[in-house]
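Colleague: got a predicted structure plus its sequence, pasted below:
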Amino acid sequence: MTDLVKAIFRKRANRFIVEAELDGEIVRAHLPNTGRCKELLVDGATVYLKPSDNPNRKTKYSLYLVENNGALVAMFSQQANSIVFDAIKEGKIKELLGYSILESEKTIGNSRIDIYLANEDSSNDGSKVIDETYVEVKSVTLIKDGVAQFPDAPTERGRKHLEELISLKKEGIRAVVFFLIEHPNGNSFRPNWENDPKFSQTLNKAYAEGVEILVYKTENTLESIELVGNSLDFSLEK
């Protein structure tokens, strides 16, 4: 990401568009994050924009990083899937080692789960898929007193993903919800009961049903965003 340009955040025009000051000029940039991000996107904050070479785009830039309390925060929430996918591929996540099949996205029911893992058993006459695991990834940027919280805005879609994981687990299939903290100041995790009690209740239900919860964080620089360390602690209490 060496092509990032430094700018000053000015305002959020709508859900997907922000305005920033670049070299004294106001430019519009795509915001690849549907969260509220109110504590991050404040007037005067330093942001880093990625230029686009697509002449058909409505905006010339995308907002990738924002400085907050001395840390670089990753704002491209969809990129969390590929970060976790690459980390699994590179063997960085000990809880998800030992799979021969690794796929991004798998449709189950009415939802697409982010990552699919499995092994192939060829010991019998015909090979068959075994040890299936579905992993749903959530990008987390909201930090309160060092504790990462999700979501920062109500998410019916996120709640439905949890219900799908619960259904999979009831069928005897391993299911994981993976919270990737993309704000370096977050050192543990809890659901955001205040902003979305329904999601928080469903996360508790999922955990009680045997859906696994993994919490990791990223190390962010202007050159790369990478998953680091081991799984962090979490609490499901209010």
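Modeller: Everything's here; your move.

Colleague: please count neighbours and contacts with C-alpha atoms only from this point.
Modeller: Will do.

Colleague: all helices for this protein, in order.
Modeller: All helices of the chain, identified by DSSP state H, fall at 79-89, 156-170, 197-208.

Colleague: buried sites along the first one?
Modeller: Across helix 79-89, burial judged by 16 or more other Cα atoms under 10 Å covers 79-81, 83-85, 87-89.

Colleague: may I see the helices of the chain arranged in TSV, with distance to Ile113 as well?
Modeller: Formatted as TSV, those follow (distance: least, Cα to Cα, whole Å):
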stretch	distance to Ile113
helix 79-89	10
helix 156-170	7
helix 197-208	15
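
Colleague: so which elements touch the strand ranked longest in the chain?
Modeller: The longest strand of the chain (DSSP state E) is strand 128-140. Packing contacts for strand 128-140, counted by 3 or more Cα pairs under 8 Å, 6 or more residues apart in numbering; DSSP states H and E, involve helix 79-89, strand 111-121, strand 147-150, strand 174-181.

Colleague: hmm, try it at 7 Å
Modeller: strand 111-121, strand 147-150, strand 174-181 (3 or more Cα pairs under 7 Å, 6 or more residues apart in numbering; DSSP states H and E).

Colleague: on that earlier part again, just give me the closest of the buried residues of helix 79-89 to Thr141.
Modeller: Ala80 (11.2 Å; Cα to Cα).

Colleague: try this one side by side with the last:
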Amino acid sequence: MNYKNTIRGIFKDRPNRFIAHVQIGDQLETVHVKNTGRCRELLVPEAEVILEKNDNPARKTKYDLISVNKEGRWINMDSQAPNKAAEEWVAAGNLFPEKVTVRREKTYGNSRFDLYVESGKRKAFIEVKGVTLEENNIVRFPDAPTERGIKHLCELMHAAADGYEAYLLLVIQMKGVKYFEPNRETHPEFGETLKAAADAGVHILAYDCAVTEDSMKICDPIPVRL
């Protein structure tokens, strides 16, 4: 998954969920933040960030904030990136050995899953979650309570019971982490539901990513501790 027209800047502040002020050279720009999550541990004053310049003249902001440097490690925080990277990764044959067809936004029950994968051998639903919360090289999800995340896990359990393959793919938007665990301190119910989903046959997978100034690519599996 690639970006075009990227540039570095220095984060200053974030007036609300949607915009930030970033210093680019001698110019202070108002930029769009491509993640409405809290991200307080990432967007700290004077952090180096990567922006993508948008060529749409109708937009109020001409830059999107996509990545941040945290203690020497680039972390992609674009909330749209995990789905795009996952679609490319699955379509390229990294999850299933046979040739598959990948469709986005497939409805099942009361949910719309990120990916639906089909071949002569399988029918699988995949829900993708991007993970940016890191502490001491341990990554966690969610960074805020997510009833929507619990709903998706319950629907994945129903899909597994109906004979589909069901996957939760945790896309760790950085490299160099030890393992993933649910953020029980922030949302205990999500951790409990994640364990129940695994027990019900939902595959819980976590993969890290190589993040560069203009790309993010899913790379290697990391351990999941439930």
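Modeller: Sure thing, it's come through. Here the structure is a predicted model, which is why all the values come from computation and not from measurement.

Colleague: for the aligned partner of Ile143 of structure 1 in structure 2, give me its contacts.
Modeller: Applying TM-score structural alignment, one finds that Ile143 of structure 1 aligns to Glu134 in structure 2. Listed by Cα atoms under 7 Å, 6 or more residues apart in numbering, the contact set of Glu134 of structure 2 reads Arg140.

Colleague: how near is Glu134 of structure 2 to Gly149 of structure 2?
Modeller: Glu134 of structure 2 sits 19 Å away from Gly149 of structure 2, going by Cα to Cα, to the nearest Å.

Colleague: whereabouts in structure 1 does stretch 144-157 of structure 2 align?
Modeller: Going by TM-score structural alignment, stretch 144-157 of structure 2 sits over residues 153-166 in structure 1.

Colleague: re earlier: list the buried residues for the longest strand of structure 1?
Modeller: For strand 128-140 of structure 1, by 16+ other Cα under 10 Å, it's 132-140.

Colleague: can I get those residues in CSV with distance to Asp196 of structure 1?
Modeller: Output for the buried residues of strand 128-140 of structure 1, formatted as CSV (distance: Cα to Cα, whole Å):
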residue, distance to Asp196 of structure 1
Glu132, 30
Thr133, 27
Tyr134, 24
Val135, 21
Glu136, 18
Val137, 18
Lys138, 15
Ser139, 16
Val140, 14
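
Colleague: from those, pick the one nearest Ser62 of structure 1.
Modeller: Nearest to Ser62 of structure 1 among the buried residues of strand 128-140 of structure 1, with distances taken as Cα to Cα, is Ser139, at 17.3 Å.

Colleague: surely that closest one meets Ile181?
Modeller: Yes - using Cα atoms under 7 Å, Ser139 of structure 1 is in contact with Ile181, at 6.2 Å.

Colleague: which one in structure 1 is aligned with Arg38 of structure 2?
Modeller: Checking TM-score structural alignment: Arg38 of structure 2 goes with Arg36.

Colleague: surely His183 of structure 1 and Met75 touch.
Modeller: No - counting by Cα under 7 Å, His183 of structure 1 does not reach Met75; the two are 9.2 Å apart.

Colleague: quick one: residues contacting whichever residue in structure 1 pairs up with Pro15 of structure 2.
Modeller: Pro15 of structure 2 maps onto Ala13 of structure 1 when the alignment is built from TM-score structural alignment. When contacts are counted by Cα under 7 Å, 6+ apart, Ala13 of structure 1 touches Glu19.

Colleague: closest to the centroid, which residue in structure 1?
Modeller: Taking Cα atoms, centre = their mean, the centroid of structure 1 lies closest to Ser139, which sits 2.1 Å from it.

Colleague: the residue nearest to that one when sequence neighbours are not counted and Arg36 of structure 1, how far apart?
Modeller: Nearest residue to Ser139 of structure 1, sequence neighbours excluded (Cα to Cα, 6 or more residues apart in numbering): Leu180, at 5.0 Å. Leu180 of structure 1 sits 17 Å away from Arg36 of structure 1, taking Cα to Cα as the criterion.

Colleague: aligned to Cys209 of structure 2, what sits in structure 1?
Modeller: Match for Cys209 of structure 2 (TM-score structural alignment): Thr218.

Colleague: how close does its match sit to Tyr207 of structure 1?
Modeller: In terms of Cα to Cα, Thr218 of structure 1 sits 24 Å off from Tyr207 of structure 1.

Colleague: of those two, who's got more company?
Modeller: Set side by side, Thr218 of structure 1 and Tyr207 show more neighbours around Thr218, with 22 against 16, by other Cα atoms under 10 Å.

Colleague: I'd guessed the more buried one sits against Gly186; true?
Modeller: No - contact criterion Cα under 7 Å: Thr218 of structure 1 and Gly186 do not qualify, at 9.7 Å.

Colleague: Leu180 and Arg36 of structure 1: which is more packed in?
Modeller: The neighbour count for Leu180 of structure 1 versus Arg36, taken as other Cα under 10 Å, is higher for Leu180 (25 against 15).

Colleague: so which of the helices of structure 1 is nearest Ile225 of structure 1?
Modeller: Here helix 79-89 is closest among those (Cα to Cα), at 7.6 Å.

Colleague: packing partners for the closest one?
Modeller: strand 225-228.

Colleague: so how much does the strand it packs on differ from structure 2 once superposed?
Modeller: Superposed on structure 2, strand 225-228 of structure 1 shows a mean distance of 1.0 Å to its aligned residues (mean Cα distance after the TM-score superposition for structure 1).

Colleague: sorry, back to before: which one of the helices of structure 1 lies nearest to Val42 of structure 1?
Modeller: Comparing those by Cα to Cα, helix 79-89 comes nearest, at 22.5 Å.

Colleague: can you name the farthest residue from the center of structure 2?
Modeller: In structure 2, counting by Cα atoms, centre = their mean, Asp26 sits farthest out from the average C-alpha position, at 32.0 Å.
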